[in-house]
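Engineer: Model the following, please.
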Amino acid sequence: MLPPNRTVPDVLDAAATALSRSGIATADVDAELLVGHVLRLGRGEVQAARLTGRRMLTRDVELVENLVRRRATREPLQHITGVAGFRRLELRVGPGVFVPRPETEQVTQIAIDALLALPHSSPVAIDLGTGSGAIALSMALEVPSARIYAVENSVDAFLWASENARRVGAPNARLVFDDLGDALPELNGTASVVISNPPYIPDAAVPLDPEVRFFDPAAALYGGEDGLDVVRALSSTAARLLHPGGTLVIEHGERQGEAIRAILAADGWRAPATFPDFTMRDRATTAVRA
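Structural biologist: Here you go, the predicted model:
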């Protein structure tokens, strides 16, 4: 329970203490974001309100208290606020869709750079397993000359992606409800970039974080015995969709780069290479269609 205080600094301190006791490493940040959500303030504005000792209405303190209780059960912050920031976007997320992670922003940059380096005026890029639409909509927004296709076969995730597409309003993005292996035969041999953040956790490797284990959809997490079943399917589908010289970009776990490079090399891809994220953990592997 939060104590009956009425100032932003008191509410922030109490919220951060409660969240820290629940094992949340980002307790201070989460407290600021929850208070900001209730007061409709940005994080910087919340920090300013702390410095000025801004007073809070009783009903707002009670709302924060309720949200802190939910977060203390390890319900994802993004489910509580209903939004997740991703590159330039604010995406709607909630139950049934994978919450996009900061490391995926870097993986998306690889695909965007590949598109921007192309000489043609209207390249095709495909996001296989789009989830919330984070990758596809970022590509559409940041490379407006490209035609972006986003494929998803989960009804729940497709609904979230559809809402985000409406919010972003990117006319060059198209959502397609289909399985990864069968999608977009009309585009065979035309795509310049195929990107995916597939499920890649081995079935027996249950995630430690409760936010992932209990709230992210299992279909977006687990990729078979070694975690690479969907990667193998991706290799085949991407080879079908890409034109010669096209680029495949796959996000994966930090210990999977070598195995994925071997899969791609065996399938005839050229120049498979693995790249780290900002924490220097292997995060993405690329390859070129022969």
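Engineer: Going by C-alpha atoms from here, please, whenever you check contacts or count neighbours.
Structural biologist: Fine.
Engineer: Against residue 181, how distant is residue 247?
Structural biologist: Relative to residue 181, residue 247 is positioned 18 Å away (C-alpha to C-alpha, to the nearest Å).
Engineer: more neighbours, the two?
Structural biologist: Neighbours were counted for residue 247 and for residue 181 using other C-alpha atoms under 10 Å; residue 247 has more, 26 against 16.
Engineer: Show me what the helix or strand hosting the more buried one is packed up against.
Structural biologist: Using DSSP states H and E, residue 247 falls within strand 242-251. Contact analysis of strand 242-251 by 3 or more C-alpha pairs under 8 Å, 6 or more residues apart in numbering; DSSP states H and E lists helix 102-116, strand 191-196, strand 282-288 as its packing neighbours.
Engineer: Let's compare: structure for the following, please.
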Amino acid sequence: MERVRLRPLVVAAAERLAAVGVASPLSDAEQLAAHVLGVDRMRLALHPLVEPAEAARFDDLVAARAARIPLQHLTGTAAMGEIDLAVGPGVFIPRPETELLFAWALARLEALPHDHEPVVVDLCTGSGALALAIAHARPDARVHAVELDPAALAWARRNADARIADGDTPITLHADDVTDPTLLAELSGRVDVVVSNPPYIPESAVLDPEVADHDPHRALFGGSDGLDVIRVMVPTIARLLRPGGATAIEHDDSNGGGVAALLAAAGLVDIVEHPDLAGKPRFVVAATPPAAR
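Structural biologist: Reported below is the predicted structural model:
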């Protein structure tokens, strides 16, 4: 059988995805094509023709995406920083918006003295995205990641093992509850940076099918106002941070002021609310007061 022109297949797939409400139809179609061919999306133009079996595989994936199965479940990966993570059923899919929080964490670590070994904690690590991306970018850091859900923790362990195989510094995974007031007691007052992308969506929120039907409920919802987990977690963050340490917490776009108020009530200072690339409130940062001289 003759090979098939790829670009018309991608354009038709994008139209099919747009018709069912997929938010980024052309991007998704191109990423699925790149996945089938085993190439980077930006190199698709170098592959103008595909084998009939590849075209059939692409059509199957597009049909699954049109059924609103998440793109990342179809490709098996999601990106954070410079690394790719394995994801699938049972774990929250890292979102591009969290890259901004990751960039903030790296900038905060860069400001530390160069002879200081940073200590980082990632609460509600899920797939391990933030913890492993930080460990990759800062191999000098000691990174701890906390996750309660057994399925998510299995994905985090898989990703952590893969990063070790690629030469990254190991992280320490903790099967624990971020709402436990004694969490990581041995690190109290010693942590430079705490990051968290916790469950923060209000229970009444209406979500896209990719999220509502495929991300774990436990990783999404934070009670009626979205703050149930954050509210209990903030005092622990304040306890973990060393003087001058800092935290960044991702939140629902309705809750920036609420998270800021919780951080202030816990005695943190230098509180700043950060928007995402769409201008929506996305994460709040704060610091513990520096040590008295």
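Engineer: Need the TM-score between these chains.
Structural biologist: Here the TM-score for the pair of chains, by TM-score structural alignment, normalised by the length of the first structure, is 0.93; 282 aligned residues with a C-alpha RMSD of 1.6 Å.
Engineer: which of the helices and strands packed on strand 242-251 of the first structure is buried the deepest?
Structural biologist: A comparison of those by mean neighbour count, using mean count of other C-alpha atoms under 10 Å, puts strand 191-196 on top with a mean of 26.
Engineer: superposed on the second structure, where does the helix or strand just after that one end up, distance-wise?
Structural biologist: Sequence order places helix 210-215 as the next helix or strand after strand 191-196 of the first structure, per DSSP H and E. Once fitted to the second structure, helix 210-215 of the first structure is off its aligned match by 0.8 Å on average (mean C-alpha distance after the TM-score superposition for the first structure).
Engineer: Give the equivalent position in the second structure for residue 157 of the first structure.
Structural biologist: Correspondence of residue 157 of the first structure to the second structure, assessed by TM-score structural alignment: residue 152.
Engineer: ok, its match - contacts?
Structural biologist: Shown in contact with residue 152 of the second structure (C-alpha atoms under 8 Å, 6 or more residues apart in numbering): 90-92, 126-127.
Engineer: what about 7 Å?
Structural biologist: Taking C-alpha atoms under 7 Å, 6 or more residues apart in numbering as the contact definition, residue 152 of the second structure lies against 90-91, 126-127.
Engineer: next one: residue 206 of the first structure
Structural biologist: Applying C-alpha under 7 Å, 6+ apart to residue 206 of the first structure gives the contacts residue 213.
Engineer: got it, and the one 4 residues further on?
Structural biologist: Residues in contact with residue 210 of the first structure (C-alpha under 7 Å, 6+ apart) are residue 74.
Engineer: hang on, the earlier thing: any of the contacts of residue 152 of the second structure buried? List them.
Structural biologist: 90-91, 126-127 (16 or more other C-alpha atoms under 10 Å).
Engineer: Just give me which of the contacts of residue 152 of the second structure are shared by the first structure.
Structural biologist: Retained contacts for these in the first structure, judged by both residues aligned by TM-score structural alignment, their matches' C-alpha atoms under 7 Å, are 90-91, 126-127.
Engineer: tell me the secondary structure for the residue most central in space within the second structure?
Structural biologist: For the second structure, the residue nearest the mean C-alpha position is residue 94 (3.1 Å; C-alpha atoms, centre = their mean). Under the three-state scheme (DSSP: H, G, I helix; E, B strand; the rest coil), residue 94 of the second structure adopts coil.
Engineer: Return the distance of it relative to residue 264 of the second structure.
Structural biologist: 28 Å.
Engineer: related to what we said a few turns ago, any idea what the residue nearest to the centre of the second structure aligns with in the first structure?
Structural biologist: Counting by TM-score structural alignment, residue 94 of the second structure corresponds to residue 100 in the first structure.
Engineer: isn't residue 97 of the second structure right next to residue 276, touching?
Structural biologist: Yes. At 6.1 Å, residue 97 of the second structure counts as touching residue 276 under the criterion of C-alpha atoms under 7 Å.
Engineer: can you pull out the strands in the second structure?
Structural biologist: 4-5, 49-50, 77-80, 83-86, 119-123, 142-147, 172-175, 191-196, 241-250, 269-275, 281-287 (DSSP state E).
Engineer: Distance to residue 103 of the second structure for the ones you listed - can I get that in JSON lines?
Structural biologist: Listed next are the strands of the second structure as JSON lines, based on distance: least, C-alpha to C-alpha, whole Å:
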{"stretch": "strand 4-5", "distance to residue 103 of the second structure": "39"}
{"stretch": "strand 49-50", "distance to residue 103 of the second structure": "38"}
{"stretch": "strand 77-80", "distance to residue 103 of the second structure": "10"}
{"stretch": "strand 83-86", "distance to residue 103 of the second structure": "14"}
{"stretch": "strand 119-123", "distance to residue 103 of the second structure": "14"}
{"stretch": "strand 142-147", "distance to residue 103 of the second structure": "16"}
{"stretch": "strand 172-175", "distance to residue 103 of the second structure": "21"}
{"stretch": "strand 191-196", "distance to residue 103 of the second structure": "11"}
{"stretch": "strand 241-250", "distance to residue 103 of the second structure": "11"}
{"stretch": "strand 269-275", "distance to residue 103 of the second structure": "12"}
{"stretch": "strand 281-287", "distance to residue 103 of the second structure": "12"}
